[in-house]
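A.B. asks: Give me a 3D structure for the following:
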Amino acid sequence: MRVFGRIAVKFRYLVVLIWVGVTIVCVTFLPSLSSVLNSDNSAFLPSDSPSLHALQLDNPFQATGGATTLVVASRNDTQLSADDQTAFTTVLNSIKGVAHIKNVRDQGISSDGKAHKALLEFDIGTGSPDAENIINTIRAKFTSQNLPTGLSFNLTGQLASTVDNNKASADAQRLTQTLSNLAILIMLVLVYRAILAPILTLLAPVLVLILSGPVIAGLVTTGIIQASSVTQAILTILVLGAGTDYGLFLTLRMHEELRRGLTPHEAVIEAVDKVGESISFSAGTVIGAMLCLLLASFGIYRGLGPSLAIAIALMLLAALTFLPALLAIFGKWLFWPAKLKVGVVEKPGAWGQIAVKVVEHPIITLVLGIVAFGGLSIAVFGYSPAGFGGSNTGPSGYDSANGTAAIAAHYPPAVVNPTTVLLKFSDPVWSDLSKVQQAEQSLEKTPVFRSVSGPLNPNGTAITTAQLQSLYSQLGSPSTLAATPPASSQISAQTYNAYRAIAQFISPDGKTVAFYTTLSAGDPTSTPALNAVPSIRKSVSDIAGQVGAVDNGVNGMAAVGYDVSTASDNDLFRIVPIVMLLIALLLALVMRSLVAPIYLVLSVALSFGASFGIAVLIFMTFGGQSGLNFVLPFLMFVFLMALGEDYNILVMSRIREEAQKFSLHTAITDALNATGTTVTSAGLILAATFAVSGIFGATDQIRQLGTGIAIGVILDTFLVRTLLVPSVVALVGRWNWWPSALYRKQEVVERAMDLQAR
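C.D. replies: Next up, the predicted model:
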């Protein structure tokens, strides 16, 4: 650590120039993180998920491997005219030339004649950096055409909604980042009572945040990692919060060394030497916890882990090089206009006085803490998960949300956000349409479905099997038909359009049949719908057997949600013990002890239980929400376990440092007096950073996560780290340091104190 400090001081200007130069290069030549995010939870499922199997069955209707979106033309007052239909065809033809469009499938006119929609298939996924440009290009086609007055065109569905959600998230992210920076700066000014120190402390995490986004995005584009909409939000608050913590640890220790009479350069080197190890192991716990997520089966976790690990690794490097270089450049001016009192021993502050009480009454302190935290943890049993399916529409006010509203207004309910039932047969169903009729009737009678839309009622227009067979004989496969009926045809326009719409229900080869359904359990994004998925899949499997289908599947947000829930729960129970073990090992290294890590890890687990219980009370008991986002317990645990140990390491390292010179009780008092302000300041700043996301986050997911972690950090800072942990240290005595040499040294001190007492 001392070497890092000396290099940063000696080559201070070069170090700053290298960091700034590398950041400029990465921002210039690498994509932005927001351009590669993916908000589709199904894209992160394990390859053996039933939902992905259903997606393969759905391939004849919308090819897998690429995203889809919907073009909707509609009128609110009258039916679409011939000019409207011509305009729709013209727009579709112009769209076909847009890059990455693989296919355009006309899905027909609504039964009320006021809307017409088509499916666009792409050869890129929702996380492609080209997605936004493509969607903007298509929407520009709408405005460039001379459209009939009153005809509205909207782009909705998977890719368009993802782009709009990402844009809304980016807007909210900019607001969150601005407010976070402002909150951190104000709190740093209050802590330092100076002008330059707060700015430089914040400058390092801001630079790392600017740098880490393009670096992570570059890795995403190579396919090495995945990035969800959660990644960017968590990245911002984690880097700003943790980076400010590291800056506080370093800068306040430099201030302490300056008061001892060291020169600014000597103070920087001494500060890096004394707290560099604490910062390194603090970052190491976060990096280690994040890398454990590589073991997850759910791609959101597996992509989030390395992304955040990279960011914290860069933050650690900046804390040991870039920030010390800045501190060395500005020296004593850092703390202007406050006056440095060199050589003056300050009286014990509030935390020193509290430490005395804790040391005198450790049992009472510990028992009261455990009872309070245990009581709050009971609320965890009221937890119910939600938010599995992701967003099925664009944000309010955006084009994709308007498109979804247009489909809902003119098409059957099952078309808007369907749970799709897929049946595959060994032979084309055109030879025996009774199988299709039997399947549709059986699905309608099944209690798990509220409504069914299929080949016999496309877009709300009823067609008998006899009519369907006759139309097939006259016109051939519906997937090959032109937008208008042949001039010689006697078929009405309504019947012709209804038959063309069957292309979305019967595959071109006639072997796969799709049915759009709504669920009796409610909205497919709800928890009741998710819980109904096993029954839905069983019912579909039974019907498939009855009609002779060789394969079947259920596709949609409820099915995806259930598979996401299964993967997430499996990861939770598998990875949490690994994270606890890894952090315990890191703590054992920095503490040189096998005893201290046990209660340090348990203290954070207790803090997690209490903070999660409070989150349940806030959002479910008092907030009236049906559940908390499914990522909340997992990510709250990982982040609180990793971030909570930051303060554990700082406090315990200082206790260990003081215990080399004094008795344990004196060491606890001196350490809390020295670090109390640092820990509470850092904790308040970290909590404020997460709280900003809890208030201004773009989604319920981000708001709940920000609020939950902010609560956990506050509990950790003011109760666990400064009250419960010191009380345990006082009770355990010299065994805190077993089997290191300090254990034996403290034993000698205890004997001497015992003799003196006698």
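A.B. asks: hey, let's count contacts and neighbours off CA atoms from now on
C.D. replies: Noted.
A.B. asks: mind listing the strands for the chain?
C.D. replies: 68-74, 101-109, 115-122, 152-156, 385-386, 419-424, 449-453, 512-519, 551-555, 628-629 (DSSP state E).
A.B. asks: Pipe those into TSV and attach mean neighbour count and distance to residue 504 per row.
C.D. replies: Shown next, in TSV, are these (neighbours: other C-alpha atoms under 10 Å; distance: least, C-alpha to C-alpha, whole Å):
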stretch	mean neighbour count	distance to residue 504
strand 68-74	25	13
strand 101-109	21	6
strand 115-122	24	9
strand 152-156	26	17
strand 385-386	20	30
strand 419-424	25	11
strand 449-453	21	11
strand 512-519	25	7
strand 551-555	23	14
strand 628-629	20	33
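A.B. asks: To check against the first, give me the structure of this:
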Amino acid sequence: MRAWLERAVGVPGGRRGKWLVLVTWLIAVMALGALAGKLSEVQDTSANAFLPRGAESARVNTELEKFRTDDLTSAVVVYSGHDALSEQARSKVQADRAAFVKIAAEGRQVPPAVASEDGKALMVVVPLPGKEQSVVADKIAELRRIADAHAPPGLDAKVGGPAGSLADAFTVFDNLDGTLMMATGLIVVVLLLLTYRSPVLWLFPALAVGFASVLTQAGTYLLAKEAGLQVDPQSSGVLMVLVFGVGTDYALLLIARYREELHRNADRHTAMQAALRRSGPAVLASAGTVAIGLACLAFADINSSRSMGLVGVIGVLCGFLAMVTILPALLVIAGRWVFWPLVPREGAPARATRPVWERVGRIVAARPRASWITSLAVTGALALGALGLNMGLSQTDWFANKPESVVAQEKLSQHFPSGSADPATIIVKTPDASEAVRAARGTKGVVAVSTVGRTPDGTLTQLAAVLPGTPDSAAAQHTVEALRQRVDGLVGGTAAQTLDKENAASRDLDVVVPLVLLVVLLVLVWLLRALVAPLVLLATVVVSYFAALGASNLLFDHVMGYPGVDWTVPLLGFVFLVALGIDYNIFLMHRVKQETARHGHTRGILTGLSSTGGVISSAGLVLAATFAVFAGLPLVAMAQMGFVVCIGVLIDTFLVRTIMVPALALDLGPRFWAPGRLSESRTAAVAQASEPERRHTLENV
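C.D. replies: Predicted coordinates for the structure are as follows:
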């Protein structure tokens, strides 16, 4: 395996291999480019895409397909005022209802308007044709235009219901991938320009990431179409950010090592091959750790979490492949001039880029125990912010800016029984329908029960139960639990979906989190050939996660004004931060291990810190900035996940990896590498040296 890897890493930097790699990538991109643009065609936007697999509410959605002889989606138009509606307002509603008939599904009537008990609102339900989001969005736009036109003073008209929610979701997700890609690409380019201070060099990692994105989108599309891989708009959006983030991280590490080797070698091909040999294992271990960590989400129950994990694996692997093949080939083909104006020359001293990290290393080495205790106190104080974490977002809180469908639901809740526009759905066998109606009506909290219809073969009957409170309220969820106990059938609808999602989120945390920790620990043990070091590194990443969660919660409460945290954020934030956070520890400790084998424990840690400090900090800034793109999205759950990952990466990069990890390693001494070989012999001798000798070692560093 080692011999095969040696030959493999020599290809992109070889005199002939670089051209082979370039031609192969160009052919692949031209062949797959058309498929990359089709990813949106295989995205699953159904309600089940965001529900737990096998959940009762998801089974109800599946059973409902048996009732439909045609595809219909209901829009609910709510007309309301501060006082009882005037005759002029009622005439406007009647005229609108007549106009809605032309928009409704062919052959379907628009039922008469339903008045609220307080006389201040009227509700019109319009059956619309089709389930296609773009078609429904067009119909909703027409309804809103009619409802808004010529409204008398004091009459407010809002269009919502299932069709309104579908249309607003389409507006949010439409072109989401393109928007995220453009924003992320712009951020990466700016940061690369600031990092390299070269008008040329930034172009090469940007090109490599572009190659990786095409391969990622095409591969995801093919797996979704041919192998049934589930892709939803949320995972598709995260996919591109992940490719840009991790791809640029790997590029920064490789280019930094390549620059070092150019100072040692006259031939750029030899320099690139040496850079790949020496940095390749760290990049491979990093990509493998992130991929395996994300793959653990395959054991989650919530479909969207599982989709994000599996789709993310594709992105990480494609990003890794591009950075160790096409990027080295492009750099070697271009030559040294790409570093202009700071072109590295053989034998010339490297540009002094490490004084900051050398000073940090000296400070940490002078008082290692005080350093890690102080950093632990800071992260612990931030983690305290998570104690007041309020879990769960109501349906009206899903969007940063309330779309019209959410406002319509609020209006309905003010004037009608809150669940009347979105009742619970009960599916029962037709012979049991009468008993099910009696049981449902006798359930505490049920406002009303009605029969909606039967399947064409008459075997199943659909009931609608109006629940108290909004569909995602605690009262509605308690009523759903009671219905499931009393009714011999399946209970679904929005309230049931919220309940099932919350239960699954708790279960996923209990299952996936220990699995991720175990997998990452095994990878670190294999990489470092030790046990103490992996345990310490894993503990620091967990500390970083809780600090990020606490800091984010303080931000959500006091700055952003979010009423709660989406149920999926703690799990997804944990997986991303542990997988990506361990990235930088791998970059650092792989170099530290090399230097420790040469110079001993203390000098090895300090040299590794000073050598990797700049590149890892740059990589952390890039990754944090790419996830910060989510903060500007109108979807609160995605914005919250972006905040958690962004803050966590910054904490891990500038506090945990810079101070806590080196300080712990220095305080533990060679025991840090136990039971590996580095904990013995020369390393131990350096650790046991007298204080003057240790001071001399620090001065040499």
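A.B. asks: How close are the two chains, by TM-score?
C.D. replies: The TM-score (TM-score structural alignment, normalised by the length of structure 2) is 0.83; 668 aligned residues with a C-alpha RMSD of 4.1 Å.
A.B. asks: Residue 398 of structure 1: which of the strands of structure 1 is closest?
C.D. replies: strand 152-156 (9.5 Å; C-alpha to C-alpha).
A.B. asks: What is the distance between that closest one and the centre of its chain?
C.D. replies: How far strand 152-156 of structure 1 lies from its chain's middle: 29 Å, per C-alpha atoms, centre = their mean, to the nearest Å.
A.B. asks: circling back: using TSV, please lay out the strands of structure 1 together with distance to residue 726 of structure 1.
C.D. replies: Shown next, in TSV, are those (distance: least, C-alpha to C-alpha, whole Å):
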stretch	distance to residue 726 of structure 1
strand 68-74	57
strand 101-109	63
strand 115-122	59
strand 152-156	56
strand 385-386	36
strand 419-424	55
strand 449-453	58
strand 512-519	54
strand 551-555	54
strand 628-629	33
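A.B. asks: Mind checking these for the one nearest to residue 19 of structure 1?
C.D. replies: strand 628-629 (37.6 Å).
A.B. asks: residues in contact with residue 549 of structure 2?
C.D. replies: Residue 549 of structure 2 sits next to 383, 385-386, 570, 644, 648 when contact means C-alpha atoms under 8 Å, 6 or more residues apart in numbering.
A.B. asks: Which of those sits closest to residue 274 of structure 2?
C.D. replies: residue 648 (32.8 Å).
A.B. asks: Touching, the closest one and residue 544? I think so.
C.D. replies: Yes. Between residue 648 of structure 2 and residue 544 there is a contact under C-alpha atoms under 8 Å: 6.2 Å.
A.B. asks: Not counting sequence-adjacent ones, nearest residue to the residue most central in space within structure 1?
C.D. replies: Computing the C-alpha centroid of structure 1 and ranking residues by C-alpha atoms, centre = their mean puts residue 230 first, at 2.2 Å. Among residues not flanking residue 230 of structure 1 along the chain, residue 702 sits closest, at 7.2 Å (C-alpha to C-alpha, 6 or more residues apart in numbering).
A.B. asks: ok, now which ones touch the counterpart of that neighbour in structure 2?
C.D. replies: Matched by TM-score structural alignment, residue 702 of structure 1 corresponds to residue 638 in structure 2. Residue 638 of structure 2 makes contact with 234, 630-631 under the criterion C-alpha under 8 Å, 6+ apart.
A.B. asks: how close does residue 638 of structure 2 get to residue 265 of structure 2?
C.D. replies: 46 Å (C-alpha to C-alpha, to the nearest Å).
A.B. asks: Next, the buried residues of stretch 140-149 of structure 1.
C.D. replies: Buried residues in stretch 140-149 of structure 1, counted by 16 or more other C-alpha atoms under 10 Å: 141-142, 147.
A.B. asks: Residue 504 of structure 1 -> structure 2?
C.D. replies: That one, residue 504 of structure 1, aligns with residue 452 by TM-score structural alignment.
A.B. asks: can you tell me which residues contact its match?
C.D. replies: 461-464.
A.B. asks: Output those as CSV; include the columns distance to residue 175 of structure 2.
C.D. replies: Shown next, in CSV, are these (distance: C-alpha to C-alpha, whole Å):
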residue, distance to residue 175 of structure 2
461, 39
462, 36
463, 37
464, 35
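A.B. asks: Same check for those residues, but in structure 1.
C.D. replies: Checking these against structure 1 (both residues aligned by TM-score structural alignment, their matches' C-alpha atoms under 8 Å), the contacts still present are residue 463.
A.B. asks: Noted, bye for now.
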